[in-house]
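S.K.: Test case, fold it:
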Amino acid sequence: MQKVVTKPYQAGDGMKTSKNSRQNSTPNTGDHCRRISKGMIVFLLMPLLTVSCSARPDSSSNFPDGQGTLVIEATGFRSDQGQALASLFATAEGFPDATGEAVRTVTTSIGEGKTRMTFPGVQWGEYAVSVLHDENGDGVMQKNWLGMATEGHGISMDPENRFGPPDFNQARFAFMAEERVLPIRIRYPEKRGPGSRRTQN
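M.R.: You can find the predicted model right below:
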């Protein structure tokens, strides 16, 4: 419950207020200049703020209303060990391995070096997909002390990034169909040992 505190009226309060009002009415040049400076700073920063906001991708604002099924066909797994984990991202936030930031995540088993994953009811828009060969089944991409992935992974549009994580803008694609099949090839950062299955080109 909100508590309201009321100050009791005393004789002479009105006169004090009038006197203070006359004192406060005297213009303060320093305060006026500071207000102008703050206003100019906000005015100058507005274009930068507008660009920053508009740069954030919006997956559906420029697309008609509709839904469809996105099918991921991932190939090139060097073994059937573990599981395949596919994440669908609508923005660059968390891409490619922060599954908590993904729109959806699907996990499937692997057979004969390939797997097929389905995302039904996907709103038309722009997305990017990452697929992880989660060989130890922990649901997390393993990395070395440099932050580089040590497990196989694949990215939509198959961008080639030798240093650092893949860029969302390079991996994004337009989705506007009742059904679309998106092929993704799994790549491995480490050298393959003897007897490992080769990636199909």
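S.K.: From here on, just use CA atoms for contacts and neighbour counts.
M.R.: Noted.
S.K.: what about the longest helix in the chain?
M.R.: Ranked by number of residues, the top helix in the chain under DSSP state H is helix 29-55.
S.K.: buried stuff in that one?
M.R.: When burial is assessed from 16 or more other Cα atoms under 10 Å, helix 29-55 yields no buried residues.
S.K.: so what does the following helix or strand past it touch, helix or strand wise?
M.R.: Using DSSP states H and E, the helix or strand that follows helix 29-55 in sequence is strand 67-75. In this structure, strand 67-75 packs against strand 114-123, strand 179-185, with contacts taken as 3 or more Cα pairs under 8 Å, 6 or more residues apart in numbering; DSSP states H and E.
S.K.: and the angle from strand 67-75 to strand 179-185?
M.R.: Angle of strand 67-75 versus strand 179-185, following axes from the mean of the first three to the mean of the last three Cα atoms, to 10 degrees, is 20 degrees.
S.K.: Three-state assignment for V106, please.
M.R.: strand (DSSP: H, G, I helix; E, B strand; the rest coil).
S.K.: before we move on, what SS does the nearest residue to E101 once chain neighbours are set aside have?
M.R.: What sits nearest to E101 in space, not counting adjacent residues and going by Cα to Cα, 6 or more residues apart in numbering, is G94, at 5.4 Å. Using three-state DSSP, the structure places G94 in coil.
S.K.: and for comparison, fold this next one:
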Amino acid sequence: MKTILICAALLSAALAAPAQAIDMEVEVSGLTQSEGRVMVGVFSDAGTWLKKGSGGASVEANQQKDGRVLIKLQDLPEGSVGLSVFHDVNGNGKLDSNAMGSPKEPYGFSNNAAGVFGPPKFEKAQFEVKAGARVSVQLN
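M.R.: This is a model prediction of the structure:
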């Protein structure tokens, strides 16, 4: 009986433990300039999609080779996420847009999702996070 109680306690503790954070890589292609930074935003649900990220990373664009750069994402939550990527050419920390609201800097999304008259829905960009995986994003 004591063994059963110990096993039950261990199982209960394991189930109550927080989910393990996951690391993965994003390969961004389509870079045509080496100025600025390539920025990746991580979004964990449709309610915060493109508004409030749950993480992210960036690298200097001059680290590119043949128009590609590799960015490591760390401590991602388990489950589904969507990525927003852009090349901040002028280094001001934001995606610049023209008077009509269209982006003036190269951008892309996970799954190479595209929207109609605006950004794609979260559901088009979301994917399951897998440790050690590499996701590819093509900049427009």
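S.K.: so what number do they get for TM-score?
M.R.: Aligned and superposed, the two chains score 0.77 in TM-score terms (TM-score structural alignment, normalised by the length of the second structure); 120 aligned residues with a Cα RMSD of 1.8 Å.
S.K.: can you list the helices and strands packed on strand 67-75 of the first structure in CSV and add distance to I36 of the first structure and mean neighbour count?
M.R.: Below are those laid out as CSV (distance: least, Cα to Cα, whole Å; neighbours: other Cα atoms under 10 Å):
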stretch, distance to I36 of the first structure, mean neighbour count
strand 114-123, 46, 18
strand 179-185, 55, 17
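S.K.: Could you export those strands to a markdown table, including columns for distance to A84 of the first structure?
M.R.: Below are those laid out as a markdown table (distance: least, Cα to Cα, whole Å):
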| stretch | distance to A84 of the first structure |
| --- | --- |
| strand 114-123 | 8 |
| strand 179-185 | 12 |
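S.K.: In the first structure, what residue corresponds to R37 of the second structure?
M.R.: For R37 of the second structure, the aligned position in the first structure is Q83, judged by TM-score structural alignment.
S.K.: so that match touches D134, yeah?
M.R.: Yes - Q83 of the first structure is within contact range of D134, at 5.3 Å (criterion: Cα atoms under 8 Å).
S.K.: and L48 of the first structure, what pairs with it in the second structure?
M.R.: Aligned counterpart of L48 of the first structure in the second structure: none (TM-score structural alignment).
S.K.: actually E126 of the first structure, not the one I typed
M.R.: Using TM-score structural alignment, E126 of the first structure pairs with S80 in the second structure.
S.K.: Check I186 of the first structure too.
M.R.: Aligned partner of I186 of the first structure by TM-score structural alignment: L139.
S.K.: separation between that match and A114 of the second structure?
M.R.: Separation of L139 of the second structure from A114 of the second structure (Cα to Cα, to the nearest Å): 11 Å.
S.K.: for K72 of the second structure, same thing?
M.R.: Taking Cα to Cα, one finds K72 of the second structure at 23 Å from A114 of the second structure.
S.K.: next one: F43 of the second structure
M.R.: Relative to A114 of the second structure, F43 of the second structure is positioned 16 Å away (Cα to Cα).
S.K.: ok, and for the helix ranked longest in the second structure, which residues are buried?
M.R.: Taking DSSP H as the criterion, the second structure has its longest helix at helix 2-16. For helix 2-16 of the second structure, the neighbour count (16+ other Cα under 10 Å) marks no residue as buried.
S.K.: same check, this time on stretch 105-122 of the second structure
M.R.: 105-114, 120-122.
S.K.: Dump these to CSV, plus distance to Q33 of the second structure and secondary structure.
M.R.: Formatted as CSV, those follow (distance: Cα to Cα, whole Å; DSSP: H, G, I helix; E, B strand; the rest coil):
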residue, distance to Q33 of the second structure, secondary structure
E105, 11, coil
P106, 10, coil
Y107, 13, strand
G108, 16, strand
F109, 19, strand
S110, 21, helix
N111, 23, helix
N112, 20, helix
A113, 23, coil
A114, 22, coil
P120, 25, coil
K121, 28, coil
F122, 28, helix
